[in-house]
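**Q** What follows is a predicted protein model with its sequence.
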Amino acid sequence: MHAQPFPVDPAIPARLAALTPLQAQIRADALAPIADPAHLRAHGRRISADHAAKVVARHGLSGVEELMLLLLPDAAMVARPPISGFTVGTVGREAVSGAITLGGNIEFPTAHFGHAIHGEGFVTTRAFLRGEALSHIALTAAMPCGHCRQFLSEFMAAPNLRLIDPAGHRMSLNDVLPGAFTPADLGTPGANPAAQLQSVALADPSQAPAPVAELLITAANRGHVPYSNCPASLVLEMADGGLVWGTGIESCAYNPTITPAQAAVVMLLDHGMAYGDIRRGWFARRAGAAVDLSLATQELLGRLAPNAPLTMMDLN
């Protein structure tokens, strides 16, 4: 990594170095709930604020931020970078619940680069699907790429976001993206994960089982799509009969947008499932809208689960 032009707190890497003999024990303690397959399937790679606080107290850590830094190697295990071989692990802290979530970068061979999910985008998207914004993101180096800086600036909570790394950096988004182009420049307030932002329904709900139809509507209404006004959602049925879903998170700069298919992949991987577990999907969008993600969704799902049928449905 290149040198960063920002001040560091040398006490942070010193403390992490002093904890080296205990790191495996601390990380195992923190990840104990996730080690249970049933817990992982139900809750994903999410460590509750209560459990995190107990781990911090048991091991005499300086705080949750230090625990997040210690968990970066485990977050990197989530990454799937078969094209670049460049692994990124990220650990996010939810602003309201205080829970910790782990994520990594995801690449898709034979699909175009636009489908790739960056590590920062993974944890931010997973929090969004839970109705949460992030207060902190821990990274191996607290310098998100330009794509991620722009995506992170989309959120109403962006001014309060802090980026931390094991070198001792602690920065705001404004530090790494001064003079940002933000939703305010387009007259919108930014993404609020806790809000229901749309009010749409399915034109023909009978095209999907009732639980799927209901989830398609819920997901579409949760989307942040103020620039296209084209809500969309994807629901995937998994091998065990469970459902994962995704919705859109648009960026004022357009390209860093997270699509429903990307969001569904984030949820799928977060809960310890594999692409081969996908049995079928349903995609809902407004037919004839200015932005139609049908082809993009078909492409990505076709790469991940080529034998899984995808039903296209219309939203009113």
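**A** Yep, that arrived.
**Q** Every contact and neighbour count from this point should use C-alpha atoms.
**A** Noted.
**Q** Please, where are all the helices along the stretch 101-250 of the chain?
**A** Counting by DSSP state H, counting those that start in this stretch, the stretch 101-250 of the chain has helices at residues 119-129, 146-152, 173-176, 210-222.
**Q** For Ile249, find the nearest of those helices.
**A** Within these, the stretch nearest Ile249 is helix 119-129; the backing value is 8.0 Å (Cα to Cα).
**Q** which helices and strands does the closest one pack with?
**A** Helix 119-129 is packed against strand 89-94, strand 100-104, strand 134-139, helix 146-152, helix 260-270, with contacts defined by 3 or more Cα pairs under 8 Å, 6 or more residues apart in numbering; DSSP states H and E.
**Q** which residues touch that helix?
**A** 79, 88-92, 94, 101-106, 133-134, 137, 144, 148, 151-152, 193-194, 246, 249, 258, 263, 266-267, 270 (Cα atoms under 8 Å, 6 or more residues apart in numbering).
**Q** List buried residues within those.
**A** 79, 88-92, 94, 101-106, 133-134, 137, 144, 148, 151-152, 193, 246, 249, 258, 263, 266-267, 270 (16 or more other Cα atoms under 10 Å).
**Q** Report the buried residues of the helix or strand Ile12 falls within.
**A** Assessed by DSSP states H and E, Ile12 sits inside helix 11-18. Going by neighbour count (16+ other Cα under 10 Å), the buried part of helix 11-18 is Ile12, Pro13, Leu16.
**Q** How about stretch 40-50?
**A** Leu40, Arg41, His43, Gly44, Arg45, Arg46, Ile47, Ser48, Ala49.
**Q** In addition, the following structure is provided for comparison:
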Amino acid sequence: MAHFSKLSSEQLTSCIAHLSTPLREQLTQFVLAADFEACLSKSQVDALLSHYPDNDTSAKHQLCRDLIPLAQSYSKAPISSFYVGAVAMGESGRIYFGANMEFKGMTLAQTVHAEQSVITNAWRHNETKLVMLAVSAPPCGHCRQFINELNGASDIDVLITEQPTTRFADILPMAFGPSDLGISDRLMNSPLNAISVESDDQFVKQTLQAAQQSYSPFSHSPSAIGLKTSQGTYFGRYAENCAYNPSLSPLQGALIALHLCGDDVTAIERAVLVEHQGSRVSQQKTTAQLLNLIAGASLETHLAK
């Protein structure tokens, strides 16, 4: 697996210079470890919390806020030069990082927002519920709609730089969600899709597994992307939204994983799409176009039954 951070020790130090020396030293040890994947385990989070006066909810809030500059440093914004970082704490006690990603020369619709990034990161680490979300800038309407797809979204503590803590329900009044369409499934917490592909290729099988875990209760179009480089393999699951437009494509999900693991999109050697045969939504055309633009890579498509 590729190493998450491409930051040098000096760059990392500048991101966390505002922290106390003991906290800074321990965090540096965690982030520069070879197996760091944009996620802090519960034991690591507990170790970091020990440096705060009180190990309670307020300390967890402050830790998430303190980690925002670190998340922000992984922003890729060649179009806007607006660098957004997001930090989320899951019900498990783990902490996840995310940042916005833009693709120069591609439509703005392909942009990944920091909130989408951190949610996808938590989902790929098998988190099922978030309790805190810290962001360097107020979530836009697009992101608020995306967050609203989560289980227990209304109770998430939202922490915006230099603003008081608020509940998510307070920043999305009169919300439209899955329940309005009679859907009980939620992003990060939904049943597996019963689909299969006839293939002996292990990478295709892994991509199929990701497609089985994808979330598409509105169009019933499960899909996933697998990306392979010389450094590692990365998978993205389709994450649908009841309002449709904030949906996150499987390629965007895979690129989030690749980027947060410190790999390079230009190093993609193989790309595999698995989607359900006859789906009302197909990822094939837009995926192939974006892959060709950012990596010069071709796309293999395997139809599931």
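**A** Good, I have the coordinates. Bear in mind that the values here come from a model prediction, so they are computed numbers and not experimental data.
**Q** Now the TM-score, please.
**A** The TM-score (TM-score structural alignment, normalised by the length of structure 2) is 0.88; 286 aligned residues with a Cα RMSD of 1.9 Å.
**Q** got the angle between the following helix or strand past the helix holding Ile12 of structure 1 and helix 11-18?
**A** Sequence-wise, the next helix or strand downstream of helix 11-18 of structure 1 (DSSP H and E) is helix 23-35. For helix 23-35 of structure 1 against helix 11-18, the angle by axes from the mean of the first three to the mean of the last three Cα atoms, to 10 degrees is 90 degrees.
**Q** Helix 23-35 of structure 1 - contacts with which helices or strands?
**A** helix 37-43, strand 46-47, helix 49-59.
**Q** what's the mean distance for the longest one versus structure 2?
**A** To tie it back to what came earlier, the one meant is helix 49-59 of structure 1. Its aligned residues in structure 2 lie a mean 1.9 Å from helix 49-59 of structure 1 after superposition (mean Cα distance after the TM-score superposition for structure 1).
**Q** and that helix with strand 100-104, angle?
**A** Here helix 49-59 of structure 1 runs at an angle of 90 degrees relative to strand 100-104 (the same axes, to 10 degrees).
**Q** Show me what helix 49-59 of structure 1 is packed against.
**A** Counting by 3+ Cα pairs under 8 Å, 6+ apart, helix 49-59 of structure 1 packs on helix 23-35, helix 64-70.
**Q** and if we set it to 10 Å?
**A** helix 23-35, helix 64-70, strand 100-104 (3 or more Cα pairs under 10 Å, 6 or more residues apart in numbering; DSSP states H and E).
**Q** now the ones you listed in JSON lines, with distance to Ile117 of structure 1?
**A** Output for those, formatted as JSON lines (distance: least, Cα to Cα, whole Å):
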{"stretch": "helix 23-35", "distance to Ile117 of structure 1": "22"}
{"stretch": "helix 64-70", "distance to Ile117 of structure 1": "21"}
{"stretch": "strand 100-104", "distance to Ile117 of structure 1": "8"}
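**Q** Tell me which of those is the most buried.
**A** Highest mean neighbour count of the helices and strands packed on helix 49-59 of structure 1: strand 100-104, a mean of 29 (counted as mean count of other Cα atoms under 10 Å).
**Q** Would you mind telling me which of the helices and strands packed on helix 23-35 of structure 1 is nearest Pro211 of structure 1?
**A** Closest of those to Pro211 of structure 1 is helix 37-43, at 17.3 Å (criterion: Cα to Cα).
**Q** which residues touch the closest one?
**A** Identification of contacts with helix 37-43 of structure 1 by Cα atoms under 10 Å, 6 or more residues apart in numbering yields 32-34, 44-46, 242, 268-273.
**Q** Residue most distant from the centroid, structure 2?
**A** Distance from the C-alpha centroid of structure 2 peaks at Pro53, with 30.6 Å (Cα atoms, centre = their mean).
**Q** re the thing from before, from the buried residues of helix 11-18 of structure 1, pick the one nearest Ala167 of structure 1.
**A** Pro13 (5.5 Å).
**Q** Isn't that closest one up against Asp165?
**A** Yes: here Pro13 of structure 1 lies in contact with Asp165, judged by Cα atoms under 10 Å, at a distance of 9.1 Å.
**Q** Between these two, which contacts overlap?
**A** Glu66, Leu69.
**Q** how far away is Tyr215 of structure 2 from Thr301 of structure 2?
**A** 19 Å (Cα to Cα, to the nearest Å).
**Q** quick one on the thing from earlier: could the buried residues of helix 11-18 of structure 1 be laid out in JSON lines, adding distance to Gly63 of structure 1?
**A** Output for the buried residues of helix 11-18 of structure 1, formatted as JSON lines (distance: Cα to Cα, whole Å):
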{"residue": "Ile12", "distance to Gly63 of structure 1": "11"}
{"residue": "Pro13", "distance to Gly63 of structure 1": "14"}
{"residue": "Leu16", "distance to Gly63 of structure 1": "12"}
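**Q** Can you find the partner of Asp263 of structure 2 in structure 1?
**A** Matched across to structure 1, Asp263 of structure 2 falls on Met273, judged by TM-score structural alignment.
**Q** ok, that match - how many residues close by?
**A** Met273 of structure 1 sits with 17 neighbouring residues when counted by other Cα atoms under 10 Å.
**Q** Which among the helices and strands packed on helix 49-59 of structure 1 is found nearest to Val55 of structure 1?
**A** Closest to Val55 of structure 1 of the helices and strands packed on helix 49-59 of structure 1 is helix 23-35 (Cα to Cα; 6.1 Å).
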